[in-house]
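> coordinates only, sequence not included:
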């Protein structure tokens, strides 16, 4: 029926002058059709019939019923919250301890403190920042002071890090790579021999390669007061552990000789991650088997503008480091 009516409308339109589109003419046409099609006419208005003229909108209809309650995606909410927290806590963003502020420290001692640092591709890690030695800004990545942490560990442990940054610890190879990959870093090693003599060795250039290259060591520019340079010969060598042999020896230096993770050659000029209590090759020593009772390895941006030495007494937190 609707098709028939629209056909009549078509004939009406094209056989009428351009002034046909008046309400009177449309009503007249509708009256003709409605005489034959009463039921269809009652359910059809001018808009449906010709789509010629739209009248003013009528009153708002009755509001529909409230739909079912939505379901909250808690996983998405948690992800958003985690991102916000990351943004809020992103203190150094991979810049190591450069610019660390004492009031942000988790804990302090006379040389520095523990800070929460965001390291790209690693996440948040507690790091110890030395803010006093030669102007500060040092990120400590290795410390041996009492031997209560076992350093004869797996590859995974050395990649991710272990120990307590307030004491004996290893920050992690991946973190070290991320912090040094720009190549603009220097290294300082502090050591105390078993006879109480203090040593230090500095290297003007220090960088750790990516995991795909087994965290290869790039180091040069030695200076210091040690009798011998115990690290330069390790330059351009990959890291090895008891379960990941990347050294130049026919056997595994880490498991058969050094009892630690290190950039072994065939095997080593130093073994700062060796057994804390043993002597000779498997022990904890610098070149020529100089046995140690303390070591600390730390990095900072080369040629950085250092901060003046600061007294930390007024900044001590309620949770202090062991003296």
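That came in fine, so what should we check first? Note that the coordinates shown come from a computational prediction; the quantities given were computed from them, not determined experimentally.
> could you use CA atoms for every contact and neighbour count after this?
Noted.
> show me what the strand or helix carrying residue 292 is packed against.
Here residue 292 sits within strand 290-301, counting by DSSP states H and E. Under the contact criterion of 3 or more CA pairs under 8 Å, 6 or more residues apart in numbering; DSSP states H and E, strand 290-301 touches strand 138-144, strand 185-193, strand 285-286.
> now the helices for the stretch 51-200 of the chain?
74-89, 155-160, 173-180 (DSSP state H, counting those that start in this stretch).
> figure out which of these is closest to residue 13.
helix 74-89 (58.8 Å; CA to CA).
> show me what the closest one is packed up against.
Against helix 74-89 (3+ CA pairs under 8 Å, 6+ apart) you get strand 112-119.
> ok, now with 10 Å
strand 112-119, strand 123-130 (3 or more CA pairs under 10 Å, 6 or more residues apart in numbering; DSSP states H and E).
> ok now the last one, how far from the chain's centre?
Read that as strand 123-130. 13 Å (CA atoms, centre = their mean, to the nearest Å).
> buried ones in it, by neighbour count?
If you call a residue buried by 16 or more other CA atoms under 10 Å, then strand 123-130 has these buried ones: 124, 125, 126, 127, 128, 129, 130.
> check these and tell me the two furthest apart.
124 and 130 (18.4 Å).
> for the residue of the chain positioned farthest from its centre, which residues are in contact?
Distance to the chain centre peaks in the chain at residue 35, reaching 79.4 Å (criterion: CA atoms, centre = their mean). Neighbour list for residue 35: residue 41 [criterion: CA atoms under 10 Å, 6 or more residues apart in numbering].
> pasting the second one now:
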């Protein structure tokens, strides 16, 4: 049985995210940074170390004002050798308002993002991070599943298996919670 603790491990949240705030180097995403007042990206290396210590749930809140979210159990960030790719046990449709944006999807034209290395403008095998202006896990088709696109101040995520929705993401949250 999984029980939630109050241990929020990382969050990107609170306050307006402006174009350029998330267009950081790979080294910055690896070690952590504060993109806006009150917001923190813990760092890929820290997420890797933490997710090795227990079971974690990733909750992506697409707009903190509406509370619309997607939830993933057993979320794990892999190490540097794997490019800080991630895996997850399963998508929690029962706790989510949107669909599984990390899964392979005909709607988005994307393959599964699980196992795809993290990309930034200076470490960008497909040119996607440079195109969108933000670090993220991109496949060879550049998604278009992402939490934030600075040029449009919107994100893209499937809200069903048949529909891709654009939503305002000036204030969003990625939250990793430890479960035991």
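Arrived safely, thanks for sending. It should be emphasised that the depicted structure is a prediction, and the values quoted were computed from it without experimental measurement.
> work out the TM-score between the chains.
Here the superposed chains carry a TM-score of 0.75, computed using TM-score structural alignment, normalised by the length of the second structure; 158 aligned residues with a CA RMSD of 2.5 Å.
> re the thing from before, with mean neighbour count and distance to residue 230 of the first structure as extra columns, can I get the helices and strands packed on strand 290-301 of the first structure in JSON lines?
What follows is these, written out as JSON lines (neighbours: other CA atoms under 10 Å; distance: least, CA to CA, whole Å):
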{"stretch": "strand 138-144", "mean neighbour count": "24", "distance to residue 230 of the first structure": "16"}
{"stretch": "strand 185-193", "mean neighbour count": "21", "distance to residue 230 of the first structure": "11"}
{"stretch": "strand 285-286", "mean neighbour count": "26", "distance to residue 230 of the first structure": "6"}
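> which among those strands is found nearest to residue 304 of the first structure?
It's strand 185-193; of these, that one is closest to residue 304 of the first structure (CA to CA) at 9.3 Å.
> need the helices and strands packed on strand 290-301 of the first structure in TSV (columns: distance to residue 154 of the first structure).
Compiled in TSV, these are given as follows (distance: least, CA to CA, whole Å):
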stretch	distance to residue 154 of the first structure
strand 138-144	16
strand 185-193	24
strand 285-286	20
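> the second structure: which residue goes with residue 207 of the first structure?
By TM-score structural alignment, residue 207 of the first structure lines up with residue 76 in the second structure.
> do residue 299 of the first structure as well
Counting by TM-score structural alignment, residue 299 of the first structure lines up with residue 176 in the second structure.
> hang on, isn't its match packed against residue 60?
Yes: proximity of residue 176 of the second structure to residue 60 meets the contact threshold set by CA atoms under 10 Å, at 8.8 Å.
> now do the shared contacts for these two.
11, 71, 72.
> which one in the first structure is aligned with residue 31 of the second structure?
Per TM-score structural alignment, residue 31 of the second structure is aligned with residue 160.
> for the closest residue in space to that match that isn't next to it in sequence, list the residues it contacts.
Nearest residue to residue 160 of the first structure, sequence neighbours excluded (CA to CA, 6 or more residues apart in numbering): residue 172, at 4.6 Å. The contact partners of residue 172 of the first structure, by CA under 10 Å, 6+ apart, come to 122, 141, 142, 156, 157, 158, 159, 160, 161, 162.
> which one of the residues you listed sits closest to residue 254 of the first structure?
Of the contacts of residue 172 of the first structure, the one sitting nearest to residue 254 of the first structure (CA to CA) turns out to be residue 158, at 12.3 Å.
> what's the separation between the closest one and residue 294 of the first structure?
19 Å (CA to CA, to the nearest Å).
> again, but for residue 245 of the first structure
From residue 245 of the first structure to residue 294 of the first structure the distance is 27 Å (CA to CA).
> still on that earlier bit, export the helices of the stretch 51-200 of the first structure to a markdown table and tack on distance to residue 8 of the first structure and mean neighbour count?
Shown next, in a markdown table, are those (distance: least, CA to CA, whole Å; neighbours: other CA atoms under 10 Å):
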| stretch | distance to residue 8 of the first structure | mean neighbour count |
| --- | --- | --- |
| helix 74-89 | 59 | 11 |
| helix 155-160 | 83 | 18 |
| helix 173-180 | 80 | 23 |
